[in-house]
Each structure stands twice: as C-alpha cells, then as structure tokens.
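1. Structure for this input, please:
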Amino acid sequence: MAVVDYESKYDQADKIKYLNYLAGIASRYRKEKEDCPKLRMIVIYTGDIRREQVSSEYDIGAVKMNIEPAFLSELDGGSILQHLADKVTRNELLTDEELMEMIILPLSYRKKQEKEKRIYETVNLAVRMQDRSQQVFALAGILAFTDKIIDRETANRIRRAIEMTQVAMIFEEEKQQALTQAARIFEEEKRHAVEAEKKKAADSVKAERKKNADFKQQTVMKMIEKGY
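-> Purely as a prediction, here's the structure:
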C-alpha cells in the first residue's frame, strides 16, 4: 500500500507527519484485527525542490523510515506539453498517466511565473479536450494540485469551465436519451405501419377473393336460369 503526499518545500520535520500517516494506517488495521500490508511513503516534490536537497531516510534509533521521493523538477515539461497538445489536437483520449502529467505539469517548474504560465497552458489544453469526463477530471485535478499558487481569476475560470462541461454532459446525456426514445418511437410507428399495410393487403386479397367467388356464383346462377 502506498501513501502519497506532495511538498513544495523540503523540511526534515515533515518526516514526523509521514510517520503519523503510516502509524495511523497500521493502527486502523490492528483495530480491525487484520494484518497491515507493507507500506510505502511516496513524496512528490514540486519543481522548487532538487534531488540533492532531500534526504530520503529518517532514523531516530528505535524508528527508521525511508521515503520514496519523486522530483517533478526532473520532468521534461516542454516535451510532455507538446505530446499532450498533439493528442488533444487529434481528439485522442489520454491515458491515465498522461492525465496525471497534465495535472502536475505546472508544479514541475521552479519560478512562480513559469508555474502560472504552465497553469494557463494546461487549462487551455484541458478545455479543448473532447471527452467530457476527462476534461472535468483534468480541470479539477489542476485546480486541486495548484491551489497554493493559482491566481483567483484562473481558479474561477477553471470552476466555470467545469460547471459548463458538467452541464454539457447533462445535455449530451439527455440528448442521447431523447434520440434513443425517438428511435424507439420511430421503430414502433414503422412496425405499426407495416402491420397496417399487411392487414390492408390481406383485407384487399380477401375482398378480391370474395368478389371473385360472388362473381362465379352469380355466373353459375345465370347459367342455371338460362338452362345451360
């Protein structure tokens, strides 16, 4: 089992926080009388932190913990953004990994101006996504992960985009339901029309047969009357 946290600064004291996370999970398993699985503590460091600044070990004698650090500063942000933009332009679905890359991409930069620029770019990219569910996921993720650095105007823009997308999803669902119902009604009407035509044809044949039978009967009667 992995516990994941993310930090925009490095502080050795955070290790105590991680220990509390892990101890809480172990305690919960003990209360439920179940064996606690092997625990991993993964810490994602934003672009503000470099690998050489971080110690992955916390050792206070009786307690020793190792974290698994991941450094967004080591991502190739430009290449990732271009790859995502190409897929969105081709209206292709993103993989789960690509969605996460879009969400955390702004955090891979160190300077505030760079972060804000990438937030703007990833939001614009997410808005262009054709799949509504992926669009909402990406926008909500960007809003959640960049909450400490995003400006109010951009945050409000993301919220409006999410609301509009959710409304569009409702409209799309209702449209599909309406189309399905219309198709069902059309098929039902067509079936009724076919059945009516069949009945009309059958009645016509029946009437024609009766007419022929009556004609034959009348002809025979006339022949009898004339002594044939």
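2. C-alpha only now, for contacts and for neighbours.
-> Will do.
3. For the chain, which segments count as helices?
-> Ranges of helices within the chain are 14-31, 77-89, 96-104, 112-127, 132-145, 152-225, based on DSSP state H.
4. which one of those helices lies closest to F71?
-> Among these, the nearest to F71 by CA to CA is helix 96-104 (11.2 Å).
5. ok, residues contacting that closest one?
-> 80-81, 84, 122, 134, 138-139, 141-142, 145 (CA atoms under 8 Å, 6 or more residues apart in numbering).
6. any idea how far it is from the chain center?
-> How far helix 96-104 lies from its chain's middle: 13 Å, per CA atoms, centre = their mean, to the nearest Å.
7. before we go on, could you also do this sequence so I can check it against the first one:
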Amino acid sequence: MEDGTYAVVEYAFGCHKTDMAQYPNYIAKVMEKYDKGDGYFDLHLIIIYTGDVEKADPVFDCGCLTLRPKQVFLSRIDGEAEFDAIRQKIHSGIVLTDDDLMKLVILPLTVPGTEGKQRMLERIVDLAEQIPDEGQRIFTLSGVIVASDKFINRDYMDQIRRRINMTQLGQLYEKEKIEYANQKVRENDLKRAKSLLNEGIDIVKIMKTYGFTEKELLHLQDENVTV
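-> Down below sits the predicted model:
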C-alpha cells in the first residue's frame, strides 16, 4: 500500500472458525515474501463478506493466534439502488466513473445465496453490454468473472468469455475497416491531385485542398509514380 503497509484482502462467504483458519497461511506467505527482516512489518487482513454474512466476530482467537481483521459487509450495500443509479447513467449517456465500474463488478456479491448472485450477475452482464465505451465494457465483463468465480455457473462464465472475445474481435474488425477506408480515401485524393497537377493548377492550392506536402506533390509529377 502507499503508506508502506501490506494487506491481505479476501472475499468470504462465511464467518465460521473453519473459514478463518485459512488466513494465517495467507499471512505467512505474504510475510515470507515481503518481510525485510528489519523488525517492522505492518500487515492488515481485510475480509470482505458477501451478502450471505450480515455480522461476524471481530476477533478470531484460537489460543496461540489472534486475528483482528478489518471487516467489510457487502450486505449493507443497497444493490438494487446502486444498479438502478448506474443504469440511469448509462441510459442518460453519462460516462461511468471508476467507482461505478467497481460497483458493477461487486454487485453480484452483495446478494445472498448462489442463485441470487447468479441472477444479479446476469443483470450486470446485460447492463454492461449497454456501456458505450469498449474499454469499460470489457473491464466490467472481465471483472465480474474474477469477482464471481466462486459461485458463477461455469457454462455462463464461458458465455461471458465468448462475449469478451467477440467484442475484442469486433474492435479489430472496425479498426481494419477504418484503415482500409482511409487508405482508399488517400488513393483517391492522390489521383485527383495528380490530375490537377496535369491541368497546371497551382501546387499551393492543391496542398491546401488535400493536405499533401510539397514533396509528395512533386513526386506525383513524375510519370513513373504509380497511383
């Protein structure tokens, strides 16, 4: 983190002691990798509870080890209100902020139960495809796959991935079409410019009309130039 501290961030669907037992292993791995051995290592455990958990013990004490994680409860987020607010932004043509995109990514996790999460996920995916900006659309679709990995239906995950691939393929196709169109426009402009040169039109006027440099137009005057 910016202040020099470290954090282990985990999403949790439950708050039983057996769920907490996995975190010391994560903490040990982080310390092994990043501890500089100078006697100072500030590490925070942040547990983000999904909509399945409304409260949890703030301290995990197993005798030889005590954990005091920072807790975030997604059940306290009004998922429907957030969804409607972002949907209105999209339909009104308002550009989404980074916060809006992150909310879309985590909204499925605010709903309790696997089926409820899946339904919200499908609504998010449908809404994401209405985002005009390609980058934001791909970010949202990719983000929900990562955030929802533990509960998402595998077949539906494959569908989302195919949508992402098709979006990226569509971008490439559009880019190629634009490049091809620009090339054809330039070729036609070159033909017109050469014709005007042959008619004795002032080279400066041609430069202003078509945006060619003097060097390019002088090359056109060479009969061996292929247009």
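8. returning to that earlier point: got the helices of structure 1 as a markdown table, with distance to M65 of structure 1 columns?
-> Below are these laid out as a markdown table (distance: least, CA to CA, whole Å):
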| stretch | distance to M65 of structure 1 |
| --- | --- |
| helix 14-31 | 8 |
| helix 77-89 | 31 |
| helix 96-104 | 26 |
| helix 112-127 | 32 |
| helix 132-145 | 26 |
| helix 152-225 | 37 |
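9. what's the closest of the ones you listed to Y45 of structure 1?
-> helix 96-104 (10.6 Å).
10. Could you give the residue range in structure 2 aligned to the closest one?
-> Under TM-score structural alignment, helix 96-104 of structure 1 corresponds to residues 98-106 of structure 2.
11. likewise stretch 120-131 of structure 1?
-> The aligned range for stretch 120-131 of structure 1 in structure 2 is 122-133, by TM-score structural alignment.
12. if we can go back for a sec, tell me roughly how far the match of helix 96-104 of structure 1 lies from structure 1 on average.
-> Mean deviation of stretch 98-106 of structure 2 relative to structure 1 after superposition (mean CA distance after the TM-score superposition for structure 1): 1.3 Å.
13. show me what contacts the nearest residue to V123 of structure 1 once chain neighbours are set aside?
-> Distances taken as CA to CA, 6 or more residues apart in numbering put L139 closest to V123 of structure 1, at 6.6 Å, once the chain neighbours are dropped. By CA under 8 Å, 6+ apart, the residues touching L139 of structure 1 are 103, 123, 126-127, 158, 161-162.
14. do you know how far the spatially most central residue of structure 2 is from Y23 of structure 2?
-> Nearest residue to the geometric centre of structure 2 (CA atoms, centre = their mean): F139, 1.8 Å. If you measure F139 of structure 2 against Y23 of structure 2 using CA to CA, to the nearest Å, the figure is 29 Å.
15. and what of L172 of structure 2?
-> 43 Å.
16. do the same with V72 of structure 2
-> From V72 of structure 2 to Y23 of structure 2 the distance is 16 Å (CA to CA).
17. repeat for L107 of structure 2
-> 24 Å.
18. got it, and D98 of structure 2?
-> D98 of structure 2 is 29 Å from Y23 of structure 2, by CA to CA.
19. So for these two, which sits in the more crowded spot?
-> Y23 (17 against 10; other CA atoms under 10 Å).
20. That one -> structure 1?
-> In structure 1, Y23 of structure 2 lands on Y18 (TM-score structural alignment).
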